[in-house]
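S.K.: okay, here's the prediction I keep looking at, along with the sequence it came from:
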Amino acid sequence: MPRLRSIAVLGVVLLVTATAAQAERAPTSGDFAGPVDVDGRMLYLECKGTGSPTVILISGYRNNAEIWTTPPGPGITPVFAAVAGFTRACTYDRPGTILDATHLSRSDPVPMPRTAEAVASELHDLLDSAKIEGPYVLVAHSLGGLFARLYAGTYPNDVAGLVLVDAWPEAMPKLLGPGQWAAYVTLSDPAPPGLESYSDLESIDFGAASERMAQEAARRPLFGLPLFVLSHAKPVALPPNVPAEFSQAGFEAAWRKGQDELAALLPDAHHIVATESDHYIQIEQPDLVIDAVRAVVEAVRDPASWGQGAQ
């Protein structure tokens, strides 16, 4: 009987150990979609595919992971699934982000507003908690580009490449000027229709984030990374009730200049203008994004494949 009891106890110990090991490995092996405990707070993470470097897809302001994982049209493969076909790909929901009024963030809420530094730190903690091994290629849309660059500056040894998808240029407040900038803030701040009562909606001060990024860029410029910049060509669709002070032509001109400045961050950066897209290139021309990610991934694997930047 004692021997049987010992065997039974040993079996329980082995089962518990195996279960714990499986839970520990889950985010880094095989397909994974679910919450990850980050210091007692749950963040939604989705990973797919195998290979290195791992690609981290970072959404823009108030967008959750579904902007990368949802097919943009019938028979069209979303960026997330396509990238997972040639390397490991992960994306996540920041707190307070959405796809639309019926697809809210699957991560625990946090107090708003929050800073860009907090977002970058949160991503680092998530990847550490989930045991997602670097180096990473960060693929970031819109304001996510600023988060990605802050991450690269703060954790330079973790980042092997960058793809900026119509990313936010920190020079925008200065490029627009005080009047236009104030009008833009008025445009971008209200909650989307149907989400006026969603108190957990992401809120970030664009001006403060831009200033912080400018300081970081001056203090720790990017160095030795393959950088691919994608920029929109079609004018961005505007919401109703646009302030009279806002000039769309002025905004587009400032954005183009800002994109050129992003492409000038590194001498061998590649820069392509998406002629058939407005701000959401990953939806309107996903193949451009997929090809850019593939090029940077290949450059990380074989630096000689990168070649001279294309403007």
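M.R.: That came in fine, so what should we check first? Numbers count the residues shown, from 1 in each chain.
S.K.: going by C-alpha atoms from here, please, whenever you check contacts or count neighbours.
M.R.: Will do.
S.K.: list the buried residues in the longest helix anywhere in the chain.
M.R.: Within the chain, and with DSSP state H defining each element, the longest helix by residue count is helix 2-25. By neighbour count, with 16 or more other Cα atoms under 10 Å as the criterion, helix 2-25 contains no buried position.
S.K.: here comes the other one, which I'd like you to weigh against the first:
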Amino acid sequence: MRQSRGRAVPVNGRSVYVEESGTGPDHVVFEAGAGMGRTCWDPVLPLLADRARLVAYDRAGAGRSGRTQGRPSIDDLAADLVALTGAVVPGRFVLVAHSMGGLVARRAAAALGPRLRGLLLLDPTAETAPVYDTFDRTVVQVDRTMAVMQALVRFRPLARLGSGSVRRAFPADTYAAMLAEDLVPAGIAQTRKEVKAVAEAIPRFRAEPPAPPSCPTVLLSASRPQPGRARHHAGLVEHQRRWAESLPDGRFEPADSGHLVQAEQPAIVAARVRELLDASETGEEAR
């Protein structure tokens, strides 16, 4: 069973729950995708425990973090990430972000500035992809479905039945924590808020994209689409590739995985984190 112990950290008038593990002088911070939190990194953390201090957390309103009022924006989440790293991470660090967390990480990158040693994005939201042209309408349909799910998960057998894909992707103890913390009415309500935050952010990111990260950046793109989503997936991958290759120090890399890259290919994720840590050390020595 997972036995990580965490602590509550105040950020911008909110409270987030943080788990720290691993050893070493270096630091790595993990930003989850919508509907997930610190537990989604369980497959990766043991593979890096001998290399760095690892920081995984639940965003405000999610998991074990304090409840929130209103709906957060991507800017709010980015501000919390910046404040969190200021509170618990001394010096520079590598940031790893999944899915929607990529938007949060990119928005935070400018404020983090030289503290950011490297950025690893796992199948991130690519706002320029055609699939997001009508995302505002898609979210209305998704939200209706999730509203029903929010009511149904009160019945725990239905919560288990409706989360089979997550159960199959993660270790049993991780899934048990997700079932208890995320796949509950309050967790689904928070996920609905975060999905709407993405919908609001898409046109803003398109109109005024965040400044490109100045640190080495690796984008791992899931190569396996969901059933029936091959055409949309191809467009998403292409726009992920364009963005990564537009960076001064960016790299695009397909991963033999579905969307949950950290669960399906944790060894690759850990290897890329180590590469970013090693690269930034070499750069510091050269200076």
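M.R.: Great, that's in hand. Computed from a predicted structure; not experimentally measured.
S.K.: TM-score of the superposed pair?
M.R.: TM-score of the superposed chains, computed with TM-score structural alignment, normalised by the length of structure 2, equals 0.76; 244 aligned residues with a Cα RMSD of 2.6 Å.
S.K.: surely Ala292 of structure 1 touches Leu162?
M.R.: No. Using Cα atoms under 8 Å, Ala292 of structure 1 is not in contact with Leu162, being 9.6 Å away.
S.K.: the two - which one has more neighbours?
M.R.: Neighbours of Ala292 of structure 1 and Leu162, each counted by other Cα atoms under 10 Å, are more numerous for Leu162; the result is 27 against 24.
S.K.: is the more buried one in contact with Val296, as I believe?
M.R.: Yes. With contact taken as Cα under 8 Å, Leu162 of structure 1 and Val296 are classed as touching, separated by 7.3 Å.
S.K.: residues shared between the contacts of those two?
M.R.: Overlap of the contact sets of Leu162 of structure 1 and Val296 (by Cα atoms under 8 Å, 6 or more residues apart in numbering) consists of Val137, Pro226, Leu227, Phe228.
S.K.: helices of the stretch 201-311 of structure 1, start to end?
M.R.: When secondary structure is read from DSSP state H, counting those that start in this stretch, the stretch 201-311 of structure 1 shows helices at 206-219, 248-263, 281-284, 286-301.
S.K.: OK, contacts around the residue most central in space within structure 2?
M.R.: With distances taken as Cα atoms, centre = their mean, the residue of structure 2 nearest its centroid is Ala32 (2.5 Å). Ala32 of structure 2 makes contacts with Arg38, Cys40, Trp41, Ala97, His98, Ser99, Met100, Gly101, as judged by Cα under 8 Å, 6+ apart.
S.K.: would you turn those into TSV with distance to Ala83 of structure 2?
M.R.: Formatted as TSV, the contacts of Ala32 of structure 2 follow (distance: Cα to Cα, whole Å):
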residue	distance to Ala83 of structure 2
Arg38	17
Cys40	22
Trp41	21
Ala97	16
His98	19
Ser99	21
Met100	19
Gly101	16
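S.K.: cross those residues against strands and list the overlap.
M.R.: Ala97, His98 (DSSP state E).
S.K.: any chance of the contacts of Ala32 of structure 2 in a markdown table, plus neighbour count?
M.R.: A markdown table is the format used below for the contacts of Ala32 of structure 2 (neighbours: other Cα atoms under 10 Å):
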| residue | neighbour count |
| --- | --- |
| Arg38 | 22 |
| Cys40 | 28 |
| Trp41 | 23 |
| Ala97 | 24 |
| His98 | 29 |
| Ser99 | 20 |
| Met100 | 24 |
| Gly101 | 26 |
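S.K.: gap between the aligned partner of Glu281 of structure 2 in structure 1 and Gly161 of structure 1?
M.R.: Aligning on TM-score structural alignment places Glu281 of structure 2 opposite Arg301 in structure 1. In this structure, Arg301 of structure 1 and Gly161 of structure 1 are 11 Å apart, going by Cα to Cα, to the nearest Å.
S.K.: check Gly51 of structure 1 too.
M.R.: From Gly51 of structure 1 over to Gly161 of structure 1 (counting by Cα to Cα), the distance is 15 Å.
S.K.: higher neighbour count, those two?
M.R.: More neighbours sit around Gly161 than around the other of Gly51 of structure 1 and Gly161, counting by other Cα under 10 Å; the figures are 23 against 12.
S.K.: helix or strand for the alignment partner in structure 2 of that one, which one?
M.R.: For Gly161 of structure 1, the aligned position in structure 2 is occupied by Gly118, per TM-score structural alignment. For Gly118 of structure 2, the enclosing helix or strand under DSSP states H and E is strand 116-122.
S.K.: pull the residues that contact whichever helix or strand comes after that strand.
M.R.: Proceeding C-terminally, strand 116-122 of structure 2 gives way to helix 135-152 as the next helix or strand, assigned by DSSP H and E. Helix 135-152 of structure 2 has contacts (Cα under 8 Å, 6+ apart) with Leu158, Ala159, Val184, Pro185, Ala186, Ile188, Ala189, Arg192, Val195, Lys196, Ala199, Glu200.
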